[in-house]
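Peer 1: sequence and computational prediction follow.
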Amino acid sequence: MFEAIQEVLVALWYQDFNALLTPGSATLIYVIVAVLIALESGFLPAAPFPCDSVVVLVGTLSAVGVLSPYIAFPLLIFAAAFGSWMAFLQGRWLNRLPLVQSWLAKVPEKNMKTVDKLLCHHGLVALFCARFIPAVRSVLPMMMGMRVGEAPKFQYFSWLSATLWVFLLAGLGFMLPALPEPISRAVTMGLMAAPVITLCIAISTAIIWRVKKAIQTLKQPPTSA
């Protein structure tokens, strides 16, 4: 059993389509994919998991008959929404810690109000966009757990954004077998590279923002005693 799980994990990691076509592997694929999506959506250390490409692969496996789209798609949506809920609960728990409260106390009130406004009024768009960035996928729900008091509103944002995310990526994967092989291969490579590119952009943006803030702090004249 352990060897079968290991083989499916390796095949998913390396996108080994032929290995996943093995008869009887469908149940393991369902379970492993759901666990991967839930972990990557809910816990920051799981960010390196290639979940975007896995969702696309599930769509392709559904198109060729290995998986059932009526099982795979709802399962992916549930796993993504459940993972976000776990991240949200982590934010609620972290917000009670004195150390985290001391960090938040150092942020200007004006900035915190801006964050609250963005999360409350643009939560759906924020969660949907965050699902395409590996690390942010779990960090943003955690922030919403700290700042958004209405859990039902978060659940609405989470489930709807998870549904859009799954149907977009898995739907693309579902259409890949119908495309000519060169186009299908190019699209697959682009989809696999997209999460890495978006993560690099997010990290670069954060670094640039920190550098600019540090430069502005250095340019400020010293306050007289």
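Peer 2: Everything's here; your move. Source: prediction; values computed, not measured. Numbering: from 1, shown residues only.

Peer 1: all contacts plus neighbour counts: C-alpha atoms, from now on.
Peer 2: OK.

Peer 1: the helix ranked longest in the chain - contacts with which helices or strands?
Peer 2: Longest helix in the chain, counting residues (DSSP state H): helix 181-219. Helices and strands touching helix 181-219, as assessed by 3 or more Cα pairs under 8 Å, 6 or more residues apart in numbering; DSSP states H and E, comprise helix 51-63.

Peer 1: can you name the secondary structure element that comes next after the helix it packs on?
Peer 2: Counting by DSSP states H and E, the next helix or strand C-terminal to helix 51-63 is helix 69-94.

Peer 1: any idea which helix or strand comes after that next one?
Peer 2: helix 98-105.

Peer 1: which helices and strands does that next one pack with?
Peer 2: Under the contact criterion of 3+ Cα pairs under 8 Å, 6+ apart, the helices and strands touching helix 98-105 comprise an empty set.

Peer 1: just the angle for it relative to helix 69-94, thanks.
Peer 2: Helix 98-105 and helix 69-94 are oriented at 90 degrees to each other (axes from the mean of the first three to the mean of the last three Cα atoms, to 10 degrees).

Peer 1: another one to put next to it:
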Amino acid sequence: MAEWVQGLMDSMGYVGILLLMVLENVFPPIPSELIMPSAGFAAARGDMNLAVVILMGTLGSVIGTLPLYYVGRAFGEDRLVAWADKHGKWLTLSGKDIKKADDWFDRHGSKAVLFGRMVPGIRSLLSLPAGMSEMPMGTFLLFSAIGSALWSALLAGAGFALGENYDRVEQYVGPASRIILGLLAVAAVAWFLRRKREQEHAEV
């Protein structure tokens, strides 16, 4: 993976960074914690400009958020509520749960998008609830851009500072992303079991 990423950047330059960061949001197995440090190392070698590297990383990341945002927007709260009321029982999910989640995102969505764009494992997934809650496009793009710029700058700066050891960034951040996804999975299972018990008590 590292050789492919480096080869694409060597052949396409800044456009390669932009393309890779777009793909990273659509196909999470391509990690930003490998792309941006590698680009930062290229800047340290003098092959690229660090500021332009960060700009391309940010732009690619923001563009990459749009497909899932539009999927969420097309699905919409009303359709999701109707689906949950009709088919969600086996997931212990109801339309009321969807509305509560949507209300929470309406209140805290900007902060969720801003900080979530800097959390490995969920950074691309936040586009779905943002679209479903019909977050205004301008607001979504603004907070996505700020969070993405901070994340891109952090990763590229680390790669610039570490030089040939830029791959250490992925070695540290990669396990962190897997831990975060694991915790989210545990939380989802715990929520499912709790709701299942509540349903069983309600039916007694």
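Peer 2: In hand now; what should we look at? Note that the coordinates shown come from a computational prediction; the quantities given were computed from them, not determined experimentally.

Peer 1: got a TM-score for the two of them?
Peer 2: Once the chains are overlaid, their TM-score stands at 0.77 when taken by TM-score structural alignment, normalised by the length of structure 2; 196 aligned residues with a Cα RMSD of 3.1 Å.

Peer 1: for the longest helix of structure 1, buried residues please.
Peer 2: Residues 184, 187, 188, 191, 192, 194, 195, 196, 198, 199, 202 are the ones in helix 181-219 of structure 1 that count as buried (16 or more other Cα atoms under 10 Å).

Peer 1: please identify which of those residues is nearest to residue 108 of structure 1.
Peer 2: Closest approach between the buried residues of helix 181-219 of structure 1 and residue 108 of structure 1, by Cα to Cα: residue 202, at 22.9 Å.

Peer 1: state the distance from the closest one to residue 172 of structure 1.
Peer 2: For residue 202 of structure 1, the distance to residue 172 of structure 1 (Cα to Cα, to the nearest Å) stands at 24 Å.

Peer 1: how about residue 70 of structure 1?
Peer 2: Noted for residue 70 of structure 1: a distance of 16 Å to residue 172 of structure 1, by Cα to Cα.

Peer 1: which one's more surrounded, those two?
Peer 2: Between residue 70 of structure 1 and residue 172, counted using other Cα atoms under 10 Å, the more crowded position is residue 172 (19 against 9).

Peer 1: measure that one to residue 83 of structure 1 for me?
Peer 2: Distance, residue 172 of structure 1 to residue 83 of structure 1, using Cα to Cα: 22 Å.

Peer 1: now swap in residue 97 of structure 1 and tell me
Peer 2: Counting by Cα to Cα, the gap between residue 97 of structure 1 and residue 83 of structure 1 amounts to 22 Å.

Peer 1: between these two, which one's more packed in?
Peer 2: Neighbours around residue 97 of structure 1 and residue 83, counted as other Cα under 10 Å, are more numerous at residue 83. The numbers are 26 against 10.

Peer 1: what lines up with the more buried one in structure 2?
Peer 2: Under the alignment defined by TM-score structural alignment, residue 83 of structure 1 is paired with residue 64 of structure 2.

Peer 1: report the contact partners of its match.
Peer 2: For residue 64 of structure 2, the contacting residues are 21, 22, 23, 24, 25, 26, by Cα atoms under 8 Å, 6 or more residues apart in numbering.

Peer 1: residue 147 of structure 2 now?
Peer 2: Contacts for residue 147 of structure 2 were tallied using Cα under 8 Å, 6+ apart; they are 113, 114, 115, 116, 117, 118.

Peer 1: just residue 114 of structure 2 next, same as before
Peer 2: Shown in contact with residue 114 of structure 2 (Cα under 8 Å, 6+ apart): 143, 144, 146, 147.

Peer 1: mind running it again at 6 Å?
Peer 2: Under the criterion of Cα atoms under 6 Å, 6 or more residues apart in numbering, the contact partners of residue 114 of structure 2 comprise 143, 144, 147.

Peer 1: give the helix, strand or coil label for it.
Peer 2: Following DSSP: H, G, I helix; E, B strand; the rest coil, residue 114 of structure 2 is assigned to helix.

Peer 1: skipping its backbone neighbours, what lies nearest the aligned residue in structure 2 for residue 63 of structure 1 in space?
Peer 2: Aligned counterpart of residue 63 of structure 1 in structure 2: residue 44 (TM-score structural alignment). The shortest distance from residue 44 of structure 2 to any residue that is not its chain neighbour, by Cα to Cα, 6 or more residues apart in numbering, is 5.0 Å, and that residue is residue 160.

Peer 1: these two touch, right, that neighbour and residue 38?
Peer 2: No. Between residue 160 of structure 2 and residue 38 there is no contact, the gap being 8.3 Å when judged by Cα atoms under 6 Å.

Peer 1: quick one, which of these two is more surrounded?
Peer 2: Between residue 160 of structure 2 and residue 38, counting by other Cα under 10 Å, residue 38 is the more crowded of the two (29 against 23).

Peer 1: need the contacts of residue 64 of structure 2 in TSV with distance to residue 99 of structure 2, can you?
Peer 2: Listed next are the contacts of residue 64 of structure 2 as TSV, based on distance: Cα to Cα, whole Å:
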residue	distance to residue 99 of structure 2
21	32
22	31
23	31
24	30
25	26
26	26
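
Peer 1: which of those ranks first by neighbour count?
Peer 2: Using other Cα under 10 Å as the contact criterion, the top neighbour count among the contacts of residue 64 of structure 2 goes to residue 21, which has 29 neighbours.

Peer 1: just tell me what that one corresponds to in structure 1.
Peer 2: Using TM-score structural alignment as the criterion, residue 21 of structure 2 maps onto residue 37 of structure 1.
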